[in-house]
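Engineer: Fold the following, please.
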Amino acid sequence: MWGEQCYQGRILEYAYQVETFERRDLTEEELARWGAALNLGEEGREQIKGNELSYYMDQLDAVRRTTLEWFQTVDDEWLYKEEPFWGDQPANYYFMWFHVFEDEINHRGQIRMIRKRCDVRLQNKG
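Structural biologist: Here you go, the predicted model:
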């Protein structure tokens, strides 16, 4: 579960890099490779498993480094540039990237809650 959420966060952030900085859609190859993480559900549970948490965290760190590199190439005015977004409604890059980081914060909260519940269960068994 933790790996799935970390991996999904990585792919979401990568997809926003592609959309906002490269100004393109994900390719068919990228969708085939990462579609399970974007959609999650049963496909994600089947495909995203079997690795140590550090594997997923390393992946997330690599994508974050790239995001930070991309942000160094734009100025503050870029954040307020509007483009069609959800349902072709206008949104600026500030809103789009706020969504990425808000999603990560939500997942981190979920992971913390699950860890606490697991810790309590382990303590009760001992």
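
Engineer: going forward, measure contacts and count neighbours with C-alpha atoms only.
Structural biologist: Fine.

Engineer: What residues sit buried inside stretch 43-55?
Structural biologist: Using 16 or more other C-alpha atoms under 10 Å as the test for burial, stretch 43-55 gives Gly44, Ile48.

Engineer: Touching it from outside, list them.
Structural biologist: Met1, Trp2, Gly3, Glu4, Tyr7, Ala36, Ala37 (C-alpha atoms under 8 Å, 6 or more residues apart in numbering).

Engineer: one more, for comparison:
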Amino acid sequence: MNMDQIYLITDIPGFTPQISRLISMMNYARHTTLEATRGLTVEQLDYLIDSDHNSIGALLLHSAAVEYAYQVMTFGQRELSEEEWLEWGPALRLGDEGRRMIKGNELNYYIDRLEQVRTRTFELFATVDDDWLNTEESFWYNKPANYYFMWYHVFEDEINHRGQIRMIRKRFG
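Structural biologist: Below you'll find the model as predicted:
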């Protein structure tokens, strides 16, 4: 992530123009997510407002899991395998399962997972061009969606959860 160009939605060497712009937006969203979590302790990452909410740690892992799932769907043209569901399912589903299984990790654990998945996303984006973004598939409610929308949703979902992270963080100071 080039911090000198964090506020530019622009071309990025090695990527086609529209994919560059998508990456620019993803980079900014990730930058703000990381800023919202800077310095958090394990206890803060595990903090629950109440028994129905998700922790900051779970929301961070959810962002990595969503991005991973969209790699599988758009580049692999498949659903997650049983093994992948075992690894990513609690973070994708969140709720009781996420609260039970996603805890006790330091901030670097979540950052490493986010970075591993993002590195793979960039490797995959380097193999396609702007026309690939127009690929359409049946999506939510059996409506057509293109890969551009699906990848927009990846960082739109992260931005939504970043708002939750900021709210949770205010609860414990």
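
Engineer: quick one on the thing from earlier: can you select the buried ones among the contacts of stretch 43-55 of structure 1 for me in ChimeraX?
Structural biologist: Of the contacts of stretch 43-55 of structure 1, the buried ones go into a single ChimeraX selection, burial set by 16+ other C-alpha under 10 Å:
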select :2,3,4,7,36,37
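
Engineer: In structure 2, mark out all the helices, start to finish.
Structural biologist: 17-37, 42-46, 56-75, 82-93, 95-101, 107-125, 130-133, 147-171 (DSSP state H).

Engineer: Save those as a markdown table, and put in distance to Tyr141 of structure 2 too.
Structural biologist: A markdown table is the format used below for those (distance: least, C-alpha to C-alpha, whole Å):
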| stretch | distance to Tyr141 of structure 2 |
| --- | --- |
| helix 17-37 | 25 |
| helix 42-46 | 34 |
| helix 56-75 | 16 |
| helix 82-93 | 19 |
| helix 95-101 | 22 |
| helix 107-125 | 26 |
| helix 130-133 | 20 |
| helix 147-171 | 14 |
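
Engineer: Pick the most buried one from those helices.
Structural biologist: Across those, the average number of neighbours (mean count of other C-alpha atoms under 10 Å) peaks for helix 56-75, which reaches a mean of 23.

Engineer: what does it correspond to over in structure 1?
Structural biologist: Residues 2-21 of structure 1 are the counterpart of helix 56-75 of structure 2, counting by TM-score structural alignment.

Engineer: Next: stretch 102-110 of structure 2.
Structural biologist: With TM-score structural alignment as the criterion, stretch 102-110 of structure 2 aligns to 48-56.

Engineer: same deal with stretch 150-162 of structure 2?
Structural biologist: Counting by TM-score structural alignment, stretch 150-162 of structure 2 corresponds to 96-108 in structure 1.
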